[in-house]
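Visitor: structure for this input, please:
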Amino acid sequence: MTGAPALYPCTVAHVRTGPRRYALRHRTYLWLIDPDRPPRLPAALRPLARFDARDHFTGDHPTLRAGLDAFLATHGMSLDGGRVLMLTHARVFGYVFNPLTLYWCHGPAGDLRCVVAEVHNTYGGRHAYLLTPEATEGTGVDKEFYVSPFFPVDGHYRMRLPSPGDRLALTVHLDREGGRAFTATVRGSRREATAVALLRQALRHPLSTLVVSAAIRFHGIRLYLRGLPVQPRPDHPSTPEKAT
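Guide: Down below sits the predicted model:
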């Protein structure tokens, strides 16, 4: 387990199988960082990548790690100072949208104690799921958070979230009554997080986090125009807009 930050150019694919089949894919890039030691970039590159504690969990903790530790404490869990790997989008020119941020949480001896999957929706809401170490091979958790306006808050996620190495290979299924309703995959390859590598990704995917957010809304409009009914959104704690 290395503490050096890394970049993962990747392809994100969504396949909706019910009530109407719809598929999409887009390319982006993600960061793998140690939240205790976020990357320190040259001043000229800082607009391309910033990691703020306000963008995660309740948003009111002084550091990324403090927010994670506070969440774990609500579940009676402590890492006892162990290392964490965090896979996420960074703020790009002051804007961030993170559909899914993952934390692989280890004990002091390097043993994987849990995986935290933090989900954000386009309405400003956040929710985190605490998963057992078996999430690296595939584990399930009940859906508790409104994400897509076309799915109610029901069903069961099955997640396969192996810790990133040379390859990134994540899979999330949503199973509802009647069968599998949705599958999301993320596939990518590791790159050393050098200035040149970051510039290359920023040029290939300009305003990457804004593009991700806009693409979700665009595809939502397409589904709505195709007649997919919108599900009522339940009350859920929300957070302020992510733009500075």
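
Visitor: only C-alpha atoms from now on, for both contacts and neighbour counts.
Guide: Noted.

Visitor: pull up the distance across stretch 52-62, start to finish.
Guide: Criterion Cα to Cα, to the nearest Å; first-to-last residue distance in stretch 52-62 is 9 Å.

Visitor: typed the wrong thing, it's stretch 51-60
Guide: Per Cα to Cα, the first residue of stretch 51-60 is 14 Å away from its last.

Visitor: buried residues in that stretch?
Guide: Across stretch 51-60, burial judged by 16 or more other Cα atoms under 10 Å covers 51-59.

Visitor: just flag the most distant two among the residues you listed.
Guide: Farthest pair in the buried residues of stretch 51-60 (Cα to Cα) is Phe51 and Thr58. Separation: 14.9 Å.

Visitor: for the most centrally placed residue in the chain, give me its contacts.
Guide: Computing the C-alpha centroid of the chain and ranking residues by Cα atoms, centre = their mean puts Leu100 first, at 1.7 Å. Residues counted as contacts of Leu100 (Cα atoms under 8 Å, 6 or more residues apart in numbering) are 88, 117-120.

Visitor: again, only this time at 10 Å
Guide: 87-89, 117-121, 126-128 (Cα atoms under 10 Å, 6 or more residues apart in numbering).

Visitor: cool, Arg91 as well?
Guide: 46-52, 55, 97-98, 207-210, 242-244.

Visitor: one more pass at 8 Å, please.
Guide: Per Cα under 8 Å, 6+ apart, neighbours of Arg91: 47-52, 97, 209.

Visitor: one more to put side by side:
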Amino acid sequence: MRQPNKYPKCTSSTVALSHRHVSANPVMPSQLVVDVCVTVLCVSLSAFLRARSPAGRPHDSTGPLSRAYILRNQVTHARLLPVESVHAFTYSTLCLLMSLNALEEHRLDLGGGWIFGYGGIWGRIVGLRSKPYLTTQPGTIRNKLEMLLGERGLANVFTDTWMMTMPAFMGFEGINPLTVYFCYDEKEEFCLVVLEIHNTFGESHVHVLQVGTNEDEIPATGYDHQWTFCREFHVSPFNDRSGFYEVSVNNPTHPPTSTHFISAPAPRPAVRVHLYTAGEDSTKGQLKLTALLRPTSATPLTASSLLFAVIQAPFSLLLTLPRILYVAWVLHYTKKLDVFLRPPPRPATKDWDAGISDTSSPSLAGGVKWLKEGTLEYFARRRVEGFLGRRVNETGIKVIFIAADPSIPQRTFSPSAPPRSCLTISYLSSQIFTIFFLTPSAKHALLLGSDSEDIFHVSSRSLFLSVFSTTTKISLPSSPSSPRLSPKPRPSYPVWLQRTRCQNLPRTLASSIPTTHFLDSDTLWDWIVCAAAIYTHRYLDALEKWLFTLARARIVEGQEPWLQWQRAAELAMSDGGFASWSRSLSGASVVERKGPVGMWAKIGSVRQES
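Guide: Sure, this is the predicted structure:
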């Protein structure tokens, strides 16, 4: 019997994005030669098949079971709110529905792996590999799926899975917005669905939906199952993360490995997603967005059928990103919707900010792939780790770093003697380390990174200051230009670096700044490296603002990255000024980031009025 779904409490959180990092796989000359040969082969074989094939699209019907199918899908998206920005569009896609067991046993490879193959994407027309799917851990797709379900208390629940996904084409892996795993147990009964959602930043999120658990009482007409749950993942820049998803699923006609079916209709699993706004008392509000993925045909995967499908729609596997960019252009410049910057994914483990990093008890939904650490973040992290390796022995305080990203192990810094206390720092993004490096003091780091931008949380604010504070302090002059830290004619390198850090600091936050920074040392080489890092970060900040200005892109008010110090200053002033805020550091601050106001707060989108 289905257990009725009770809507969980859902809140919205938005965090400013600093810098985006894009990586590309190098293409070797030998790979290019192979791809040219494969292209010629594809065109030749496809022309031969087209000449011999009957007119019209290949059709699917009841017949012997296959372990894989080519699905031609019709995808429809519709935005209903705000009503002034209503927009809808429909397009076709091509994807594969495969038995995961057969895929990983290489029983689906075609043409010796040249036409289709699992394990790589180069040197074949259509390919698929495990790296882009699920977690960043090494292993096969099945191993990753088993690990993910096992961490959620669902170990050994499935024997085989229909995997519905878009493969790579000619070595190019496009954005795969949605991969669906239809899992079957040892009795060949449909037991759960795993939705793997990807965004354009390289992040991914999973929802594990169990049959008969937290299902809606009555699914939508034409669908077998339906679940309603909180929206948690940033997918569209024109919506915040508030609201509820209602997911309706029409599961495949038969399991991928079957002893009970000799023949059956070709499976056409459909997925419908409705996004509702957050109503009062954590209930569904208005219908805001709809998305429907509906197969129009399903053909058994063979060499001839795959080549025929590719020649009919050669660019269908390459157009996902161009479509996303085009629709984003329409919504922003024509429909006048403002942009929500990407916040870090929400933690994948329960009680993350309470200092518990036990990954054996994550929620059924959560982030599984984060943005990779950038060069400046790596540099800053290494300096923080080097500092803490010495500092914990001076203070006797044990320091633990817990990342929201489950792929980052817990980092612990312990003194040689038994610790007198323990400080736990839980963080959403590696941006925490650049905040430590770029802010002039521990108080400023706490104000900006914890209270204002909500990048990290600490178990004790007083212990945080004890670990990361220095004692020598100065005050900046009242003149807003050219702040000077000392009357010395030749200041030391660390003092000069502090001057640099203070250049963009609001005057209301410029009191009692330490003469030196806890991460700096008085050597020429250290000064050169740190100065280069500071000015590189400042250049990237300026470049980001310039690009948004050049594109005339509008960011939701209160999320502009270049105004983060202004927001921090306003927060401190609301508490009576920076000095008064500093005196209250022993308490816990709960700060809501500025977001949509008025009518926009109810629908999670902001529209620029004419």
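
Visitor: any idea what the TM-score comes out to?
Guide: The TM-score (TM-score structural alignment, normalised by the length of structure 1) is 0.91; 240 aligned residues with a Cα RMSD of 2.0 Å.

Visitor: how near is the residue nearest to the centre of structure 1 to Thr171 of structure 1?
Guide: 12 Å.

Visitor: again, but for Ser189 of structure 1
Guide: 15 Å.

Visitor: same question for Val186 of structure 1.
Guide: 7 Å.

Visitor: more neighbours: those two, which one.
Guide: Val186 (20 against 17; other Cα atoms under 10 Å).

Visitor: now the helices for structure 2?
Guide: 29-52, 100-104, 141-151, 303-312, 320-329, 375-395, 431-438, 442-445, 461-468, 493-502, 524-550, 564-574, 578-583, 599-603 (DSSP state H).

Visitor: of the buried residues of stretch 51-60 of structure 1, just say which sits nearest to Gln201 of structure 1.
Guide: Phe51 (17.0 Å).

Visitor: hmm, that closest one is touching Pro38, no?
Guide: Yes: counting by Cα atoms under 8 Å, Pro38 is a contact partner of Phe51 of structure 1 at 7.0 Å.

Visitor: now for the equivalent of Val180 of structure 2 over in structure 1: which residues touch it?
Guide: Using TM-score structural alignment, the partner of Val180 of structure 2 in structure 1 is Leu102. Residues in contact with Leu102 of structure 1 (Cα under 8 Å, 6+ apart) are 86-88, 115-118.

Visitor: tell me which of the residues you listed persist in structure 2.
Guide: Contacts from the contacts of Leu102 of structure 1 that recur in structure 2, judged by both residues aligned by TM-score structural alignment, their matches' Cα atoms under 8 Å, are 86-88, 115-118.

Visitor: quick one: Phe379 of structure 2 and Thr412 of structure 2, what's the gap?
Guide: Taken as Cα to Cα, the span from Phe379 of structure 2 to Thr412 of structure 2 is 19 Å.

Visitor: nope, Thr179 of structure 2 is what I meant
Guide: 36 Å.

Visitor: more neighbours: which of the two?
Guide: Thr179 (18 against 15).

Visitor: what lines up with Ile513 of structure 2 in structure 1?
Guide: So, by TM-score structural alignment, Ile513 of structure 2 is left unmatched.

Visitor: likewise Ala303 of structure 2?
Guide: Aligned partner of Ala303 of structure 2 by TM-score structural alignment: Ala195.

Visitor: okay, now its match: neighbour count?
Guide: 11.

Visitor: the one 3 residues further on now?
Guide: Residues near Leu198 of structure 1, counting by other Cα under 10 Å, number 20.

Visitor: returning to that earlier point: wait, which of the contacts of Leu100 of structure 1 is closest to Tyr146 of structure 1?
Guide: Distances from Tyr146 of structure 1 to these, taken by Cα to Cα, are shortest for Asn121, at 7.4 Å.

Visitor: so who does the closest residue to Leu45 of structure 2 other than its chain neighbours touch?
Guide: Closest residue to Leu45 of structure 2 apart from its sequence neighbours, by Cα to Cα, 6 or more residues apart in numbering: Leu307 at 7.3 Å. Each residue near Leu307 of structure 2 by Cα under 8 Å, 6+ apart is listed here: 42, 45-46, 115.

Visitor: looking at those, which two lie furthest apart in space?
Guide: Ser46 and Ile115, at 11.5 Å, using Cα to Cα across the contacts of Leu307 of structure 2.

Visitor: follow-up on the earlier one: which residues touch the match of Ala303 of structure 2?
Guide: By Cα under 8 Å, 6+ apart, the neighbours of Ala195 of structure 1 are 41, 45.

Visitor: do the same with Thr76 of structure 2
Guide: By Cα under 8 Å, 6+ apart, the neighbours of Thr76 of structure 2 are 88-91, 290-293.

Visitor: tell me which of these fall in strands.
Guide: 88-91, 290-293 (DSSP state E).

Visitor: can I get those in TSV including distance to Leu550 of structure 2?
Guide: What follows is these, written out as TSV (distance: Cα to Cα, whole Å):
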residue	distance to Leu550 of structure 2
Ala88	28
Phe89	28
Thr90	31
Tyr91	31
Thr290	32
Ala291	32
Leu292	35
Leu293	36
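
Visitor: closest to Met98 of structure 2 among those?
Guide: Leu293 (16.9 Å).

Visitor: aligned to that closest one, what sits in structure 1?
Guide: Checking TM-score structural alignment: Leu293 of structure 2 goes with Val186.

Visitor: in this structure that match contacts Arg167, no?
Guide: No: with contacts counted by Cα under 8 Å, Val186 of structure 1 stays clear of Arg167, the gap being 10.3 Å.

Visitor: okay, stretch 114-128 of structure 1 sits on what stretch of structure 2?
Guide: Taking TM-score structural alignment, stretch 114-128 of structure 1 hits residues 192-206 over in structure 2.

Visitor: gap between the two ends of the matching stretch?
Guide: 13 Å.

Visitor: how much space separates Ala442 of structure 2 from Phe436 of structure 2?
Guide: In terms of Cα to Cα, Ala442 of structure 2 sits 7 Å off from Phe436 of structure 2.

Visitor: could you do Leu275 of structure 2 as well?
Guide: The value you get for Leu275 of structure 2 to Phe436 of structure 2, if Cα to Cα is used, is 38 Å.

Visitor: all strands for structure 1, in order.
Guide: 6-16, 22-33, 84-88, 100-106, 112-120, 126-131, 139-142, 156-160, 167-176, 179-189, 191-192.
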